[in-house]
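**Student:** A structural model of the following input is requested.
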Amino acid sequence: MEKLSDARRRALDDDHIRNLFRMEQANTDVLVHSSDIPGGYTVPPHRHRRTQFLCVFAGVVLVGTERGRWMIPPGHALLIPRGLEHSVEMISDVSMRSVYIYSPEGRAASQVPTVLEVTDLARQLIAETVRHDGLSEDRRRSDLVMALLLDEIGRLPERPLGLPFPASGRLAGLCRDFVEQPSPVAKIDDWARRLNMSRRTFTRFFRQEMGVSFVTWRQQACLFACLPRLAAGEPVTRVALDAGYESVPAFTTMFKRMLGTAPRAYLTSRTAA
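**Tutor:** So this is what the prediction gives:
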């Protein structure tokens, strides 16, 4: 991945500012925006007045907030609640489409970021809205397409690609260190000892702070480390062993538990999409 020049970064910054201004000035309920952004670029912390449905067609995107990170691989999308401050990091060259919703309903009105797997229907509806954004002479048809897309968003399957973080404290430090070097064999007892807690107290404390169990969080953190490498085309065996798994079957079992399919099948479906 080539390093971005200062001029290229400034141009991307300007494009982001123009897009934000366009959203602030628009009087329509739903807006769409298409972006192709090189890897290595990060949109600094910002917020929208609209809920954002950020759909990634190619590449891997990492969205960060004060309380967590959400990874969006190809063929997935993230619902970002309006008013939530967040940054957007391009892990690799990215092609993405965003739908901004001013008056969200149902799932789109959630106050918690959610990663969703994008269906073929949703993908085609997004492409249609981008193709005719502001240009369609058939207003009724455009409204129907948008209404169907919003309904489809409410039906998309959720995927466990969020990684919650504690706001501060010693647990936050342990979590940051683990994300730098994730291990599928990290032990609850080791973490409890480092925080001077009993195993039982630690497991209860961890769930209260994070909203998930230690084992689930550990699996999510390991998956975070592996997905960008898999999306970049690295062999499954190399990624699995580098991540600390004893064997490819052990890695595959974890992957299927988290994403519902084996790594090779997952990558094939994302490439075909």
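
**Student:** okay, CA-based contacts and neighbour counts for the rest of this
**Tutor:** OK.

**Student:** for Val112, what are its contacts?
**Tutor:** Residues in contact with Val112 (CA atoms under 8 Å, 6 or more residues apart in numbering) are Ile80, Pro81.

**Student:** Would you agree it falls within a strand?
**Tutor:** No - Val112 sits outside any strand when classified using DSSP: H, G, I helix; E, B strand; the rest coil, being coil.

**Student:** Distance of it relative to Pro38?
**Tutor:** Distance of Val112 to Pro38, computed by CA to CA, to the nearest Å: 27 Å.

**Student:** One more: Gly75?
**Tutor:** On the measure of CA to CA, Gly75 and Pro38 end up 18 Å apart.

**Student:** Leu125 now?
**Tutor:** 25 Å.

**Student:** for this protein, what's the longest helix?
**Tutor:** helix 6-25 (DSSP state H).

**Student:** From the chain's centroid, how far away is the following helix or strand past that helix?
**Tutor:** Next helix or strand after helix 6-25 toward the C-terminus (DSSP states H and E): strand 30-37. Chain-centre distance of strand 30-37: 16 Å, with CA atoms, centre = their mean, to the nearest Å.

**Student:** now the angle between helix 6-25 and strand 30-37, please.
**Tutor:** Compare the direction of strand 30-37 with that of helix 6-25 by axes from the mean of the first three to the mean of the last three CA atoms, to 10 degrees and you get 180 degrees.

**Student:** For strand 30-37, give me every contacting residue.
**Tutor:** Contacts of strand 30-37 (CA under 8 Å, 6+ apart): 12, 23, 90, 93-102, 129-130, 133, 146.

**Student:** And for stretch 129-140?
**Tutor:** The contact list for stretch 129-140 (CA under 8 Å, 6+ apart) reads Leu31, Val32, His33, Ser34, Arg97, Ser142, Val145, Met146.

**Student:** hang on, the earlier thing: identify each buried residue in the longest helix of the chain, please.
**Tutor:** Neighbour counts over helix 6-25 (16 or more other CA atoms under 10 Å) mark Arg9, Leu12, Asp13, Met23 as buried.

**Student:** Kindly report the same for stretch 151-170.
**Tutor:** Asp151, Ile153, Leu156, Arg159, Pro160, Leu161, Gly162, Leu163, Pro164, Phe165, Pro166.

**Student:** Go ahead and confirm Ala108 touches Leu156.
**Tutor:** No - the pair Ala108 and Leu156 does not pass the contact test of CA atoms under 8 Å, sitting 11.2 Å apart.

**Student:** Show me what counts as buried in stretch 186-196.
**Tutor:** Buried residues in stretch 186-196 (16+ other CA under 10 Å): Ile188, Trp191, Ala192.

**Student:** here's the other one to compare against:
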Amino acid sequence: MPILSDGPDWIDPDNVPRPVVTFGAAMAEVGRIELELHRHMKGQVLFVQRGALSCEVEGGLWIVPPRSAVWIPGGALHAIKASGALEGFAAFVDPAVSRGLPEVCCAVSVAPLLRELLIRSASLPALYEEGGANSRLMAALLDELAAAKIEDLHLPMPTDARLRRIVDLMMASPADRGTLDVWAKRAGLSERTLARLISRETGMSFGRWRQQLGVILAVKWLASGASIQQVAADLGYESAPSFVTMFRKALGTSPGRYMAERSFSRH
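**Tutor:** Model (predicted):
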């Protein structure tokens, strides 16, 4: 059953009287999916097995590459975008059984056991029989989700209208390496004012925020099949090695190894 759809086959998980309900998704053809801002009563974990998606939640943007997931607490307003081939799963968790799960949105790494639990739970009917094996399966899924490692694939998003205009321009032209002073002039602000606004709204310096933007865009593009050389060029780096150095400092490993570790073997 599709997780990124509101078509005629869609079942609203909030209306399913089960503590956890899991759906699978597959978009084999190259295409584009955009779900505008919406919310669910139940918490939601979106796991990507192949491809990548982005999720904007109040105050932040998360990129979800293969072997990762994003946890969205119940009631959080969010929008989802995906392009290209996509395979994944979504589990919706009733607030009554969400103790131990994060209280805020975050990206998490999906270990093989959690992946298999999502696959198995997605094969159950929406109104699966409770008690016995099914309940134990869902309890194990919640335990694994609570123990999942949190990943740094988050970009704080400002709410100030002047900053959002700058953010939109930077995301549209990530190869533009303009300095803080250049961007301040484009926004009609002083360099000091822009630096103060960025720090207040994101908790980061301008340079740190732009680097994090580059990291999450790189992960998204690499997951979609782009080469390291192409990603480096699209981010405005003069050479691939300089991009690789930045990526390794940010995520602790090279881009090639990062993506290789997220390639599940096929059954």
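
**Student:** okay, and the common contacts of Ala108 and Leu156 of structure 1?
**Tutor:** Among the neighbours of Ala108 of structure 1, none is also in contact with Leu156 (CA under 8 Å, 6+ apart).

**Student:** on that earlier part again, closest to Asp242 of structure 1 among the contacts of stretch 129-140 of structure 1?
**Tutor:** The nearest member of the contacts of stretch 129-140 of structure 1 to Asp242 of structure 1, counting by CA to CA, is Arg97 at 32.4 Å.

**Student:** Give me the three-state assignment for that closest one.
**Tutor:** Relying on three-state DSSP, one would call Arg97 of structure 1 strand.

**Student:** residues near the counterpart of it in structure 2, how many?
**Tutor:** Mapped onto structure 2 by TM-score structural alignment, Arg97 of structure 1 lines up with Phe89. Residues lying near Phe89 of structure 2 (other CA atoms under 10 Å) number 24.

**Student:** so Phe89 of structure 2 makes contact with Leu118?
**Tutor:** Yes - contact criterion CA under 8 Å: Phe89 of structure 2 and Leu118 qualify, at 6.8 Å.

**Student:** picking up where we left off before, count of neighbours near the closest residue to the match of Arg97 of structure 1 other than its chain neighbours?
**Tutor:** Closest residue to Phe89 of structure 2 apart from its sequence neighbours, by CA to CA, 6 or more residues apart in numbering: Gly24 at 4.3 Å. Number of residues near Gly24 of structure 2 (other CA under 10 Å) recorded here: 20.

**Student:** can you check Met210 of structure 1 too?
**Tutor:** Around Met210 of structure 1 there are 17 other residues, counting by other CA under 10 Å.

**Student:** What is the equivalent residue in structure 2 for it?
**Tutor:** Per TM-score structural alignment, Met210 of structure 1 is aligned with Thr202.

**Student:** quick one, what contacts its match?
**Tutor:** Residues counted as contacts of Thr202 of structure 2 (CA under 8 Å, 6+ apart) are Pro156, Met157, Pro158, Trp209.

**Student:** which residue ranges form the helices in the stretch 51-200 of structure 1?
**Tutor:** Remark: helices assigned in the stretch 51-200 of structure 1 by DSSP state H, counting those that start in this stretch are 120-131, 139-153, 170-180, 188-194, 199-210.

**Student:** could I get those as JSON lines with distance to Leu223 of structure 1?
**Tutor:** Below are the helices of the stretch 51-200 of structure 1 laid out as JSON lines (distance: least, CA to CA, whole Å):
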{"stretch": "helix 120-131", "distance to Leu223 of structure 1": "24"}
{"stretch": "helix 139-153", "distance to Leu223 of structure 1": "24"}
{"stretch": "helix 170-180", "distance to Leu223 of structure 1": "10"}
{"stretch": "helix 188-194", "distance to Leu223 of structure 1": "18"}
{"stretch": "helix 199-210", "distance to Leu223 of structure 1": "17"}
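
**Student:** of all the ones you listed, which lies closest to Gly68 of structure 1?
**Tutor:** Closest to Gly68 of structure 1 of the helices of the stretch 51-200 of structure 1, according to CA to CA: helix 199-210, at 9.3 Å.

**Student:** looking just at contacts, which helices and strands does the helix or strand that the closest one is followed by meet?
**Tutor:** Downstream of helix 199-210 of structure 1, the first helix or strand assigned by DSSP H and E is helix 214-231. Packing partners of helix 214-231 of structure 1 (3 or more CA pairs under 8 Å, 6 or more residues apart in numbering; DSSP states H and E): strand 162-164, helix 170-180, helix 199-210, helix 236-242, helix 248-259.

**Student:** and helix 214-231 of structure 1, how far out from the chain's middle?
**Tutor:** Computed by CA atoms, centre = their mean, the chain-centroid distance of helix 214-231 of structure 1 equals 12 Å.

**Student:** And for stretch 188-202 of structure 2?
**Tutor:** Using CA atoms, centre = their mean, the offset of stretch 188-202 of structure 2 from its chain centre is 26 Å.

**Student:** again, but for stretch 128-142 of structure 1
**Tutor:** Stretch 128-142 of structure 1 has its C-alpha centroid displaced from the chain centroid by 27 Å (CA atoms, centre = their mean).

**Student:** okay, how far is it across that stretch, tip to tip?
**Tutor:** 9 Å.

**Student:** Next: stretch 61-70 of structure 1.
**Tutor:** Between the opening and closing residues of stretch 61-70 of structure 1 there is a gap of 8 Å (CA to CA).

**Student:** likewise stretch 59-69 of structure 2?
**Tutor:** 18 Å.

**Student:** Not counting it itself, show me its contacts.
**Tutor:** With CA under 8 Å, 6+ apart as the criterion, stretch 59-69 of structure 2 contacts 45-56, 70, 106-111, 153-159, 216-217, 219-220, 223, 259, 262-264.

**Student:** how about that stretch, which residues of structure 1 does it hit?
**Tutor:** Residues 67-77 of structure 1 are where stretch 59-69 of structure 2 aligns, with TM-score structural alignment as the criterion.

**Student:** quick one: that stretch to chain centroid distance?
**Tutor:** Distance of stretch 67-77 of structure 1 from the chain centroid (CA atoms, centre = their mean) equals 1 Å.

**Student:** How about stretch 49-65 of structure 2?
**Tutor:** Taking CA atoms, centre = their mean, one finds stretch 49-65 of structure 2 lying 2 Å from the centre of the chain it belongs to.

**Student:** and what of stretch 130-145 of structure 1?
**Tutor:** That offset, for stretch 130-145 of structure 1, works out to 28 Å (CA atoms, centre = their mean).
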